[in-house]
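1. here you go, sequence then predicted model.
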Amino acid sequence: MVEEKKFDIVGNYILVTYFVFLLRTIGAWSLLPSKIDSLLFGLVGLIGGVLLVWDFVQVLRKKRTFDFDILLVLFLIALTISIAVNYHYSPVGNIKVLAWQAVFFLLMFSSIKFGRVAKNFLDRFQGLLIGFGFTMSLVSLAMFFTRFSYRTPLEQKTNPLRIGFVENRLFGSYTDPNYAAVMAVIVMIFSVYYLMKPTIKNGLKVFLIVNLILQFAYIALSGSRNGLVTLLFAASLGAFFFFFHKFQGTSIKKVLIGLVAGALLASASFLAITGVKEVFPKLPAISISQKYNDNNSELTDENEDGDEVSLGREDIQGSGDVSNLRFTIWKSAVEIFKKNPVFGMPPKSLHQYAIKEMPTTYLAQTKLAVHNAYLLLLVSTGVVGTVIMLIFMVKNIVLAFIYAFKVPKMTKSFLYYLLTCGVLAVSGLFHNELFLMATSSAIVFWVCLAKMNQDMVNLGKVKK
């Protein structure tokens, strides 16, 4: 069981690290000197390394058992071999990736799974997630209604920084609307979680309901198809389990009711998103702000004929490529994998290797991200690392769904963590932020997965 702690060192470290990672999701943060960002991340990384070493010392001194997940340890070994084999390509960057993966897997995941954090850690973590999401979406919607738009190039970045309503999409206060839309779905999940608690106060209920509206509106205006897909996934799966546990009867009857409820809520969510996209662009702007181009010189208002704006994405309309170049990127990534199938090419080495050894490939010419967490896993760790991680993931999926069908009520937190992990797993089909990435969404995934494992450990569903 979770122990009561006077000072939760690991829990507080996770909260601070998560907050520092959240700073990188703020568009304006990119305008600050890079030394500030490097200093903060270097500091939290160093502290994480010290805490992880201390954990190993405790194991060696037999103060606690070796309870690190053996599959995650084997994956780290496979990644280490990949880095060693390809040592001449970005060794420092890849060692940083390895270090952060060790912190995620061995410090954060294991500490939460086996109750080495305070009882109120998850409430604090979720409070930070909800509060940050509320603030960012509120500011983003304010930018939409004032038609604020800012765009400028960034050094060593393929894409420019876009803030506000740009290119017919609401980037808002975020750097990436796709990331933001997926996180908005997760903020909605935990907002519903607290709304379902019978002890919640009325004032907080109002805040959570407003927050749900803000997140929903942001998803619609962001133009993120990833956000829409994960919203529909969360709505259908959440409704399924809610009604599965709410009604009595045979298992077949409960499954059918759950499936119908899931389909209805997903359909209603899709129609509501469509409605927001139809109505919001027609609402009058509070004021029409000036637009700025890459050189920060003033532009004329793009909306001179009226307040209505378009939400048609400029990067998709008329392009003929429904994947928005993802199929081309994935094909290029597979070409690199074929050259390094056993241990792969580490994530920080991909572009450097491609430019030198495969200069005609798409990734070599564009330096774009792989945009698929599972394909990045395959390319970066080869068959060896991918098989290990897939065994870990499949094991957790099977055990989680077995457990989920036995949870008596939807108010149990386990199902909300299951939804969150599911949303990020689905999002991983289109974006990288799941494995081999030091990002805030990766922290959310491993924290929630660890909490699911803790619940299953406490009921004997997972062996220690």
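-> Received, thanks. In this text, all values refer to a predicted model and were calculated from it rather than measured experimentally.
2. can we go C-alpha only for contacts and neighbour counts from here?
-> Will do.
3. quick check: longest helix of this protein.
-> helix 373-404 (DSSP state H).
4. tell me what the helix or strand just after it is packed against?
-> Using DSSP states H and E, the helix or strand that follows helix 373-404 in sequence is helix 413-427. When contacts are defined as 3 or more CA pairs under 8 Å, 6 or more residues apart in numbering; DSSP states H and E, helix 413-427 sits against helix 177-195, helix 225-246, helix 373-404, helix 440-458.
5. show residues contacting helix 413-427.
-> Under the contact criterion CA atoms under 8 Å, 6 or more residues apart in numbering, helix 413-427 has outside partners 182, 185-186, 189-190, 193, 226-227, 230-231, 233-234, 237-238, 241, 400, 404, 407, 434, 441, 445, 448-449, 451-452, 455.
6. separation between G320 and S222?
-> Separation of G320 from S222 (CA to CA, to the nearest Å) stands at 21 Å.
7. who has more neighbours, these two?
-> Legend: neighbour count by other CA atoms under 10 Å for G320 and S222, higher for S222 (26 against 9).
8. would you mind confirming that that one is in contact with F171?
-> Yes. Using CA atoms under 8 Å, S222 and F171 qualify as a contacting pair, with a distance of 6.3 Å.
9. what's the overlap in contacts for those two?
-> Common contacts of S222 and F171 (CA under 8 Å, 6+ apart): P177.
10. count of neighbours near L221?
-> Here the count is done by other CA under 10 Å, and L221 has 26 residues near it.
11. which of the helices or strands spans it?
-> Element membership for L221 (DSSP H and E) is helix 202-222.
12. what comes up buried for that helix?
-> For helix 202-222, the neighbour count (16 or more other CA atoms under 10 Å) marks 205, 208, 211-212, 214-222 as buried.
13. by contact count, what packs against that helix?
-> helix 121-146, strand 169-172, helix 177-195, helix 225-246, helix 251-279.
14. what's in contact with that helix?
-> By CA under 8 Å, 6+ apart, the residues outside helix 202-222 that reach it are 133-134, 137-138, 140-141, 169-171, 177-178, 181-182, 184-185, 187-188, 191-192, 194-195, 227-228, 273-274, 276-277, 311.
15. this is the other structure I want to compare:
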Amino acid sequence: MMETKMRESLQGSMKNIVPNLELVFKVCYLVHLLMAFNAYFAGERIMNVTLVLTLFFGGLMGIMRLIRIKDYIIFPNVLWLIAFIGSYAVTALVNIRYGLFESAQYFVWLLFQFGLLYTFDWKRDRDEVRREFHIMAYVLIAILTIYNIIGFVMLMQNQGFWHEAADGQIHRIGMAEWGRLHGLHADPNYGAVTSAVGLLLALYLIMCSKKIWIKVVLAITILFQYLFVVFSVSRSGLIAAICGTAAFVGLYYLKKAKKHAIIISVIAVVVVAGALFGGSKVLIGSYNTYMEYRAEEPGDDITTKEPTISREGDMEATGGDISNRRFSIWKSAVEIFISSPITGVGFRNIIPYAKDQLPSTYILKVNNQYGDFDAMHNVIMDTLASQGIIGIVILGGFIVCTIVFLIRNFNTIREEHWVVDSVLFCCCLTIGVSSMFVSQILYVNNPNTYLFWALLGYLIYSMKRDGERINRKTRKTGEVSK
């Protein structure tokens, strides 16, 4: 009896501590990744501080979740993710001769992403979860806006330079001479996708906020997120931003329009998509015209009269390959899959394996004269090469079951939760679309992977809560009718 009371008391204390710990962990993890993919901070010693904090709070949170594992194991589709982790571990052991340390490192991040970001105690208070989500969104938007304002200033000054970190990594900061804005983002493609998500979250927070000054500040952040998407000339980022933003506006009018909702929703999607795409062309053209004008000014140190923002250099370097080498990289992924179809070779072992077993494949530097490509720029191809048939079947099962869950619970969404559920879905859509062109969601521990699993977790939690509410009402109605 005494043991039971002590156990119940301990679990009650955990329920009070866990929400605050989750918030601290999620903010630390997000800040760590945003700094890790900042060209100035990446590879610097300060990253050890954010890493230790993330691992410490993540470890504590993991222990607390294990104590109450029954509350988490029932979260929708979590068994598919457990199976994926198991498949990852088997692949790492099967290919241990190609390396184990890096695979073990990412194993920890995989546990964090699946077990701490995606998985929820669905009985948590909704207002508490909403507060956590809003804080995370504001942190993301604030840091992104600082990055992108600095990048925009460098763009207007046509400034850029190389930065070598303490660990020897070299990153481009600001403008690149080959015609795209990097700003402070270590990879402009990743930065563009993160900015697209930041844009969506800021748009959502404008709808939620009642204070005019907050709405104005958020509107300014939207401008700078969009400007980075445009001037980074990231095609994957722009496509993802258009898909996510247009879908969000379409879903908003689908619910809010009182008459002809579907027609108004479709029109809104077309208008927003056209405005975002057309706006990118106008902005780039205007900037290039401005830089040509500056080049003609006497005493100005800008001498080029060629368009500054352009992807023509990439097309020339790849011999007119519209995929920017992706088709050749995907071919290598298929070759690796064919050579090891059951378990794959492990994401961290792709290059060592290719050198040993497929010396003529494209992803090796000796065959492409550019560099070793250790990622396949597509989440499906990454999984195919990394975990073979087993991994791709598990991933497919998770995707199908998640889609079925969303469809099944679509009509249970309460009107007051429609906007938040819509933005969560559209943020995941944005990252999902871009994952067809860049490596994220799996195997790469970057801000977009974090955001995908965290926001998908919030979405599933919210829809499950509404679904359970409808089920309870149905059961009560059935009992009364009897």
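-> It's in. This one's a predicted model, so the numbers in the text were calculated from it and none came from an experiment.
16. kindly provide the TM-score of these chains.
-> Once superposed, the chains reach a TM-score of 0.86 (TM-score structural alignment, normalised by the length of the first structure), with 440 aligned residues with a CA RMSD of 3.0 Å.
17. sorry, back to before: would you check the span in the second structure matched by the helix holding L221 of the first structure?
-> Mapped onto the second structure using TM-score structural alignment, helix 202-222 of the first structure covers residues 212-232.
18. so how far is the matching stretch off the chain centroid?
-> Centre-to-centre, stretch 212-232 of the second structure and its host chain are 19 Å apart (CA atoms, centre = their mean, to the nearest Å).
19. how much distance is there from the longest strand along the first structure to the middle of the chain?
-> Criterion DSSP state E: the longest strand present in the first structure is strand 161-166. Counting by CA atoms, centre = their mean, strand 161-166 of the first structure is centred 20 Å from the centre of its parent chain.
20. residue range for stretch 128-147 of the first structure in the second structure?
-> Counting by TM-score structural alignment, stretch 128-147 of the first structure corresponds to residues 139-158.
21. whoops, stretch 445-453 of the first structure was the one
-> Going by TM-score structural alignment, stretch 445-453 of the first structure sits over residues 452-460 in the second structure.
22. ok, stretch 9-21 of the first structure next?
-> Stretch 9-21 of the first structure corresponds to residues 21-33 in the second structure, going by TM-score structural alignment.
23. how far apart are the matching stretch and its match in the first structure?
-> Aligned to the first structure and superposed, stretch 21-33 of the second structure gives a mean residue distance of 1.0 Å (mean CA distance after the TM-score superposition for the first structure).
24. list the buried residues of stretch 79-94 of the first structure.
-> For stretch 79-94 of the first structure, the neighbour count (16+ other CA under 10 Å) marks 79-84, 86-87, 89-91, 94 as buried.
25. what about stretch 169-188 of the second structure, how long is it end to end?
-> The stretch stretch 169-188 of the second structure measures 16 Å between its terminal residues, going by CA to CA.
26. and that stretch, what's buried?
-> 170-176, 179-188.
27. same thing with stretch 223-232 of the first structure?
-> Residues of stretch 223-232 of the first structure classed as buried by neighbour count (16+ other CA under 10 Å): 223-224, 226-232.
28. can I get those residues in TSV including distance to I388 of the first structure?
-> Conversion of these to TSV gives the following (distance: CA to CA, whole Å):
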residue	distance to I388 of the first structure
G223	35
S224	31
N226	27
G227	29
L228	31
V229	28
T230	26
L231	29
L232	30
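29. list just the nearest of these to N340 of the first structure.
-> N340 of the first structure lies nearest to N226 out of these, by CA to CA, at 29.6 Å.
30. I'd say that closest one and A180 touch.
-> No. Here N226 of the first structure does not reach A180: they are 10.1 Å apart, not a contact under CA under 8 Å.
31. spatially nearest residue to L155 of the second structure, not counting backbone neighbours?
-> Closest residue to L155 of the second structure apart from its sequence neighbours, by CA to CA, 6 or more residues apart in numbering: M175 at 5.9 Å.
32. contacts only, for the alignment partner in the first structure of that neighbour.
-> Matched by TM-score structural alignment, M175 of the second structure corresponds to F165 in the first structure. F165 of the first structure is in contact with 143-144, 147-150, 171-172, counting by CA under 8 Å, 6+ apart.
33. now F165 of the first structure: how far from F7 of the first structure?
-> From F165 of the first structure across to F7 of the first structure, the span is 43 Å (CA to CA).
34. on that earlier part again, closest one of the buried residues of stretch 223-232 of the first structure to F337 of the first structure?
-> Closest approach between these and F337 of the first structure, by CA to CA: N226, at 25.2 Å.
35. so who does the closest one touch?
-> 178, 181-182, 427, 430.
36. and if you look at F133 of the second structure?
-> Counting by CA under 8 Å, 6+ apart, F133 of the second structure makes contact with Y458.
37. and E296 of the second structure, by the same measure?
-> E296 of the second structure makes contacts with T303, as judged by CA under 8 Å, 6+ apart.
38. distance of it from S286 of the second structure?
-> Taking CA to CA, one finds E296 of the second structure at 16 Å from S286 of the second structure.
39. count of residues packed around the residue nearest to F112 of the second structure when sequence neighbours are not counted?
-> Of all residues not flanking F112 of the second structure in the chain, G58 sits nearest, at 7.0 Å (CA to CA, 6+ apart). Neighbourhood size, G58 of the second structure [other CA under 10 Å]: 24.
40. how about G58 of the second structure, what's its partner in the first structure?
-> So G58 of the second structure corresponds to G48, using TM-score structural alignment.
41. what strand or helix carries that match?
-> Using DSSP H and E, G48 of the first structure falls in helix 34-60.
42. can you name the next helix or strand after that helix?
-> For helix 34-60 of the first structure, the following helix or strand on the C-terminal side (DSSP H and E) is helix 70-85.
43. now that following helix: which residue numbers in the second structure?
-> Per TM-score structural alignment, the counterpart of helix 70-85 of the first structure in the second structure is residues 79-94.
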